[in-house]
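S.K.: Next come a sequence and a model predicted from it.
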Amino acid sequence: MKKYFILLAGSPGTGKTYLMNKLRERFPDMYAITLDEIKEYYAESIGFNHLEERAAQEQTKVYPFYYKALDLYMEAGKKVVVSEYPFSDKQKDQLQSLAETYGYEVITIRLTADFEVLWERRCKRDREPERHLSYIMTHYHYGDVLEDRSLATNHITKEAFKKIISDRKYDDFELGTLYEFDVTDYGKVDYAPLLDKLEEQIKSEE
């Protein structure tokens, strides 16, 4: 039985979570894990007093948890494992090593968009009430509340956002077979042909 490791890559604001949900509709038994959900878990359970503490928490707790979870599910032979994140070379070697160790075929679906559109989406998302406070505050602990999100202490600047995208080369990440979509205009994006292809491919090998 072939096994698949699907990576949803691309800068923040490209709609990776939406695509993850579309994949869930096609593959309800897939195992999905994201670094962001683990970051939020540790923010809620431990919190941080400053950004340096948050960065250390990511290195000592978030990433080890993420890779261990992937390792466990791949070792168990889950047929379809999916993860989404603004992946970069920082994660590439470890993800490739896990896929090779457990015999997973890797598929990268990379989403791209014009920077000005990404910046507009980022600004809007960071001010929505559903946005987890740990992403936009310099300190966070369980129970913290901020009604006016524009007052957050860690809003990223346009220049910093552009530099991160450029330095981490989100638009260049790929492992295995690559499919790329320009999502500058969501209305012009049609995932159906790719999802049909993946469904046919994966189910034909069950």
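M.R.: Looks like it arrived, so ask away.

S.K.: Please count neighbours and contacts with C-alpha atoms only from this point.
M.R.: Noted.

S.K.: Okay, the residue most central in space within the chain and residue 205: tell me how far apart.
M.R.: The geometric centre of the chain, computed from its C-alpha atoms, lies nearest to residue 85 (C-alpha atoms, centre = their mean), at 1.8 Å. Counting by C-alpha to C-alpha, to the nearest Å, the separation of residue 85 from residue 205 is 27 Å.

S.K.: Give me the distance between the two termini of stretch 22-31.
M.R.: 14 Å.

S.K.: on that earlier part again, I'd guessed the residue nearest to the centre of the chain sits against residue 6; true?
M.R.: No: counting by C-alpha atoms under 8 Å, residue 85 stays clear of residue 6, with 11.4 Å between them.

S.K.: helix or strand for residue 33, which one?
M.R.: Using DSSP states H and E, residue 33 sits within strand 31-34.

S.K.: helices and strands around that strand, which ones?
M.R.: With contacts taken as 3 or more C-alpha pairs under 8 Å, 6 or more residues apart in numbering; DSSP states H and E, strand 31-34 sits against helix 63-75, strand 80-84.

S.K.: this is the other structure I want to compare:
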Amino acid sequence: MKQTILLIAGYPGTGKTYLANLIRKEIPELQILSPDKFKEKNWDLYGFKDLEEKERLNQKSWDEYFTSMEECFKQKNSIISDYPFSNKQKKIIGALADFYEYQIITIRLTADLDVLFSRQGNRDRDGTRNLGHIVKSYHKEDRQQKHAKADNLLTYDEFIHRCTTRGYNDFHLGKLYEIDVSDFAKVDYIEIINSIRKQMEK
């Protein structure tokens, strides 16, 4: 198979991680590389007392993510990565892929923003989600705190502003597949996986 980096991009709440796990199950040679896993590791390890400290940890996490990506490229491992990617990450991912001669495929998930706001709220209040995503200060021992009482949950207006100004729905590198996931029941995941497999075999 062609050495590939597969980016699962799009708005928050579109099921990017779910799709990444489905694809990884069917194409196991893809190595998962998740920006959120680096962030959550550092939040748990160091904690943050305010949003400024959180942003510094997030930048450290991105540095680690890109370092790990380059190591995968050096070892000729294909990668799958899910995140609401934007122009902030586009240049460096593109440059690394060009340098190591990797094919890039982007699956960009889109949906009605009102539907996504509802999904996002449900996810943010799900006790399995790392609390660091939705609070202004965090330490690992805080994890028993009720998610519904978190102090940095997005309002509807904040969510819509974030989705319409950060370029989530414009991002892509390489071959683009755009999929509407407003109704998960109508998404043909098997067709998506087969299309990706064929693209990787070209």
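M.R.: Done, it's in. None of the values given here were measured: they were computed from a predicted structure.

S.K.: Can you work out which other helices and strands pack against the helix or strand just after the strand holding residue 33 of the first structure?
M.R.: Going down the chain from strand 31-34 of the first structure, the next helix or strand is helix 35-45, by DSSP H and E. Here helix 35-45 of the first structure touches helix 63-75, going by 3+ C-alpha pairs under 8 Å, 6+ apart.

S.K.: The aligned partner of the residue nearest to the centre of the first structure in the second structure: what's it in contact with?
M.R.: Matched by TM-score structural alignment, residue 85 of the first structure corresponds to residue 83 in the second structure. The contact partners of residue 83 of the second structure, taken as C-alpha atoms under 8 Å, 6 or more residues apart in numbering, are 7-10, 16-17, 34-36.

S.K.: repeat for residue 62 of the second structure
M.R.: 35, 38-39.

S.K.: again, but for residue 4 of the second structure
M.R.: Going by C-alpha under 8 Å, 6+ apart, residue 4 of the second structure touches 78-79, 102-105, 200.

S.K.: do you know how far it is from residue 69 of the second structure?
M.R.: 12 Å.

S.K.: any residues in contact with both of the two?
M.R.: residue 79.

S.K.: Tell me how many other residues surround the closest residue to residue 26 of the first structure other than its chain neighbours.
M.R.: Excluding the flanking residues, the one nearest residue 26 of the first structure by C-alpha to C-alpha, 6 or more residues apart in numbering is residue 199, at 6.9 Å. Residues lying near residue 199 of the first structure (other C-alpha atoms under 10 Å) number 14.

S.K.: Under the alignment, what does residue 199 of the first structure map to in the second structure?
M.R.: For residue 199 of the first structure, the aligned position in the second structure is occupied by residue 197, per TM-score structural alignment.

S.K.: circling back to that earlier point, what remains of the contacts of residue 62 of the second structure once you look at the first structure?
M.R.: Of these, the contacts whose aligned counterparts also meet in the first structure (both residues aligned by TM-score structural alignment, their matches' C-alpha atoms under 8 Å) are residue 35.

S.K.: Dump the contacts of residue 62 of the second structure to CSV, plus distance to residue 187 of the second structure and neighbour count.
M.R.: Putting those into CSV (distance: C-alpha to C-alpha, whole Å; neighbours: other C-alpha atoms under 10 Å) gives the following:
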residue, distance to residue 187 of the second structure, neighbour count
35, 25, 19
38, 29, 18
39, 29, 24
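
S.K.: how about the strands of the first structure, start to end?
M.R.: Using DSSP state E, the strands of the first structure run over residues 3-10, 31-34, 80-84, 104-112, 177-182.

S.K.: TSV for the ones you listed, including distance to residue 53 of the first structure?
M.R.: Below are these laid out as TSV (distance: least, C-alpha to C-alpha, whole Å):
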stretch	distance to residue 53 of the first structure
strand 3-10	26
strand 31-34	21
strand 80-84	24
strand 104-112	31
strand 177-182	35
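
S.K.: Residue 147 of the first structure: which of those is closest?
M.R.: strand 31-34 (26.6 Å; C-alpha to C-alpha).

S.K.: what about that closest one, how far off from the second structure?
M.R.: Strand 31-34 of the first structure, aligned to the second structure and superposed, deviates on average by 0.9 Å (mean C-alpha distance after the TM-score superposition for the first structure).

S.K.: Tally up the residues packed near residue 51 of the first structure, please.
M.R.: So residue 51 of the first structure, with other C-alpha under 10 Å, has 15 neighbours.

S.K.: what do you get for residue 50 of the first structure?
M.R.: 12.
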